[in-house]
Each structure stands twice: as C-alpha cells, then as structure tokens.
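Trainee: predicted model follows, preceded by the sequence.
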Amino acid sequence: MHLEMRDGYMLDDPEFIAWQQGKRPNPADRSSWWGGWHDAVRDAVARGVVVRRARIVSEPVSDYVRYEYDGTFTNIAAGELVRWLPRRKVTDLALPGTDFWVFDDAQALFHHFTGDGQLDEDGREYTDDPARVKLCADAFEAVWQRAIPHEEYRPR
C-alpha cells in the first residue's frame, strides 16, 4: 500500500520538466518508460502480491499531479491498482502526516519531504512498530474505500 498526499514532488526532475515542455509518454513505446520499478511491481504481482497506490490530491490539480496522472498508465501496466481522492473528501479521516508505504501489514516506510518536495536527506524512516503500521494500514483502507479508480477519475 502506498499513500501519496503531496501535490508536488521533486519539481526539478528532468522528466517533469520535459512534461511541462510538452513531452508526453507514449504508451506504445514501452521501452521508453519501462524500468526497474516496473519490473519489481510486475514480479511482485506475479507472486500474488496486490500493489495498491492511492493519491490524495487538491483540486484543481497541480501541474505535478497532472503529470502523475498522465504517467499512471505505466503503474497500471506493471500491475498496480491506483486510485485518486480529492482532498476535500478526507477532512474526516485521521491520516499520518506524511506519505508512506505499508509492506505485508508488518512494516511501514515513511517518506519525509522538504517544503519544496525534495526527499529530505534522512527522508526514509522504517518502522516495524505494530501500532504505527496499523495506523497507516487503517488510514490507507479508509482512503481506498472512498477513492476513485484511475480509469474513472478525471482531474479538474
């Protein structure tokens, strides 16, 4: 489970800058966008792992979120399930203060970003604490239940 809650990440990423200049990924040219992350997800899904990603987004969406939306077909091609939830629909949910991953309901990875969306130099925090892992898993499930599948979501 991966929950993303920011409206922008690493705005100096060359791929994002190229997207801002009009470059769009070509779904038909798999070799131009398929990479190691896609292999890892594909292999996990082949083993029976369900990989889910939910994104909480402000609307109207930021340029970065629109960039993510345009590239989400790559996540789906690898086997991820992706959903989107407008931020205004989470006001009654208790959420951890930062993005996270949950692995096998046993470990959580928190990502700590700087104000401008860069991963902080000590930005990865792992925990096996059952209470913290459960907090994240429960928060993710609450978001997932409300979120809109990628195929149905239309950013505004």
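Mentor: That came through, no problem.
Trainee: switch to C-alpha atoms for all contacts and neighbour counts from now on
Mentor: OK.
Trainee: buried set for the longest strand seen in the chain?
Mentor: Secondary structure assigned by DSSP state E gives strand 119-127 as the longest strand of the chain. Buried residues in strand 119-127, counted by 16 or more other Cα atoms under 10 Å: none are found.
Trainee: downstream of that strand, the next helix or strand is which one?
Mentor: For strand 119-127, the following helix or strand on the C-terminal side (DSSP states H and E) is helix 130-146.
Trainee: any idea how far R55 lies from V90?
Mentor: According to Cα to Cα, to the nearest Å, R55 stands 11 Å off from V90.
Trainee: of the two, which one has the most company?
Mentor: Taking other Cα atoms under 10 Å, R55 and V90 do not tie; R55 has more neighbours (26 against 15).
Trainee: please give the element, helix or strand, for that one.
Mentor: Residue-wise, R55 maps onto strand 52-57 under DSSP H and E.
Trainee: show me what that strand packs onto, helices and strands only.
Mentor: Packed against strand 52-57, as judged by 3 or more Cα pairs under 8 Å, 6 or more residues apart in numbering; DSSP states H and E, are the following elements: strand 2-4, strand 81-86, helix 130-146.
Trainee: which residue packs closest to A94, ignoring adjacent ones?
Mentor: A139 (6.6 Å; Cα to Cα, 6 or more residues apart in numbering).
Trainee: also this one, for the comparison:
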Amino acid sequence: MESISEGEFQELLRTGFKREAAHLETREAYGTAIELPYMAKWLNGEPDDLAWLDDWCATLREHVAAGRSVKRARIVSEPLCDYQRWSHAIAQPMVDAGEDIRWVPRHALGSALVTANDFYLLDDAIAVFLTYTGDGMSVDRLVSTDPDDLRRCRAAFDAVWPLTVPHGVYQPV
C-alpha cells in the first residue's frame, strides 16, 4: 500500500472514479480539523449555515450529473455518541446533493464481517484505507489496487449495505 497526501485523496474523490464511490465508516467518532469547530458550535447550540460543506456538495452534484453514485454506510453504536448525532444533524445537504448516506446500528451487523479501517472503494479498482488515532484524528490514507484488498472491501461493503437505513428514515437513538 502507498500513502497519499490529503490533496491527492481529495483529487481521487473528485476525479478518481467513473461509476461508484462506496464509503464505509466504522468509527464512533472522528476529529478532523475541519469538522471540530463546527461540531463544537453545534454542541453549544450555536447556528451553522453549513457553508463549509458547499465544495463537497458541489462535487457530489457533479458526480450525480455525470451518472456516478456516491454511497456512504455509517456503522454506529446506539445510543449515538455526540459526534454521530452531529453527523446526522448535518447530513441532509449532502443527501440533497446526491450522496446516498445510510446508517446501520452496530447491533444489526450480526455476523457480517467488516474491515477494521474505514475505506473508500472507487469503481472496485482503487481502495483508500483511512486510518485514525484513538481520538479520531486522521493519520494516513493508504491506497491499494491489490485484488485481494479490493475484493475484501467489496465484500464488506456489500455485507453492510443491505442492513443500512436511508438517512431520511433513520431515527437517531
């Protein structure tokens, strides 16, 4: 696997697939430098116009217009932690822009096997594994084109997806 920069990763999300980006999230909380100030505002009950999501939403609209799909499955424990409650509260603009965000309670996974790391699977041709510190800060982005990695990612995503609940239906517990 090869480590890539945040900029290279963002470019892959913009131009690195022709059909589908499948994203599996497995952590309870994240601590990205971009998100933390906005989550803090939310925790304090302060308003947020979500303008910081505009670039990602524009990218999503471009993908949808070109016939590409972007799917995200979030595995969560219930009751939701603050991070996941906040994630649910801010997801609608991304859904409106075309990202198919779905939620699966961890207890519903049963015997489904998933990977330990979050990943993006782009057209079943590139896997980007996202690694984090214990407190949710991003550490690295590791790219693989190894057929075994791609097959395992597809199997994990396909095992989780039928168990998911669409964002507009999922009621946070």
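Mentor: Looks like it came in fine. In this text, all values refer to a predicted model and were calculated from it rather than measured experimentally.
Trainee: do you know which of the helices and strands packed on strand 52-57 of the first structure lies nearest H111 of the first structure?
Mentor: Smallest distance to H111 of the first structure across those (Cα to Cα): 9.5 Å, for strand 2-4.
Trainee: for burial, what's the neighbour tally of the residue in the second structure that L3 of the first structure lines up against?
Mentor: With TM-score structural alignment as the criterion, L3 of the first structure lines up with L24 in the second structure. Residues lying near L24 of the second structure (other Cα under 10 Å) number 26.
Trainee: for L24 of the second structure, give me its contacts.
Mentor: By Cα atoms under 8 Å, 6 or more residues apart in numbering, the contact set of L24 of the second structure is R72, A73, R74, I75, D118, F119, Y120, F157.
Trainee: ok, which of the helices and strands packed on strand 52-57 of the first structure comes nearest A18 of the first structure?
Mentor: Of those, the one closest to A18 of the first structure (Cα to Cα) turns out to be strand 2-4, at 22.2 Å.
Trainee: superposed on the second structure, where does the closest one end up, distance-wise?
Mentor: Once fitted to the second structure, strand 2-4 of the first structure is off its aligned match by 0.6 Å on average (mean Cα distance after the TM-score superposition for the first structure).
Trainee: residue range for the next helix or strand after that strand in the second structure?
Mentor: Going down the chain from strand 2-4 of the first structure, the next helix or strand is helix 14-20, by DSSP H and E. Counting by TM-score structural alignment, helix 14-20 of the first structure lines up with residues 37-43 of the second structure.
Trainee: residues in contact with the residue mapped onto K134 of the first structure from the second structure?
Mentor: Alignment note (TM-score structural alignment): K134 of the first structure maps to R151 of the second structure. With contact taken as Cα under 8 Å, 6+ apart, R151 of the second structure is in contact with D124.
Trainee: one more: D120 of the first structure?
Mentor: Per Cα under 8 Å, 6+ apart, neighbours of D120 of the first structure: H112, F113, T114.
Trainee: narrow those to those that are buried.
Mentor: By 16+ other Cα under 10 Å, the contacts of D120 of the first structure give H112, F113 as buried.
Trainee: hang on, the earlier thing: which residues of the second structure does the strand holding R55 of the first structure align to?
Mentor: Using TM-score structural alignment, strand 52-57 of the first structure lines up with residues 71-76 of the second structure.
Trainee: by how much does that stretch deviate from the first structure on average?
Mentor: Mean for stretch 71-76 of the second structure is 0.4 Å (mean Cα distance after the TM-score superposition for the first structure).
Trainee: which residue lines up with V143 of the first structure in the second structure?
Mentor: Alignment note (TM-score structural alignment): V143 of the first structure maps to V160 of the second structure.
Trainee: returning to what we had before: out of the contacts of L24 of the second structure, which two sit at the greatest distance?
Mentor: Once Cα to Cα is applied, these give I75 and Y120 as the farthest pair, at 14.3 Å.
Trainee: which residue, neighbours along the chain excluded, lies closest to V143 of the second structure?
Mentor: Spatial nearest neighbour of V143 of the second structure, chain neighbours left out: V128 (4.5 Å); criterion: Cα to Cα, 6+ apart.
Trainee: thought R141 of the second structure was touching Q10?
Mentor: No - in this structure, R141 of the second structure is not within contact of Q10 by Cα atoms under 8 Å, at 10.6 Å.
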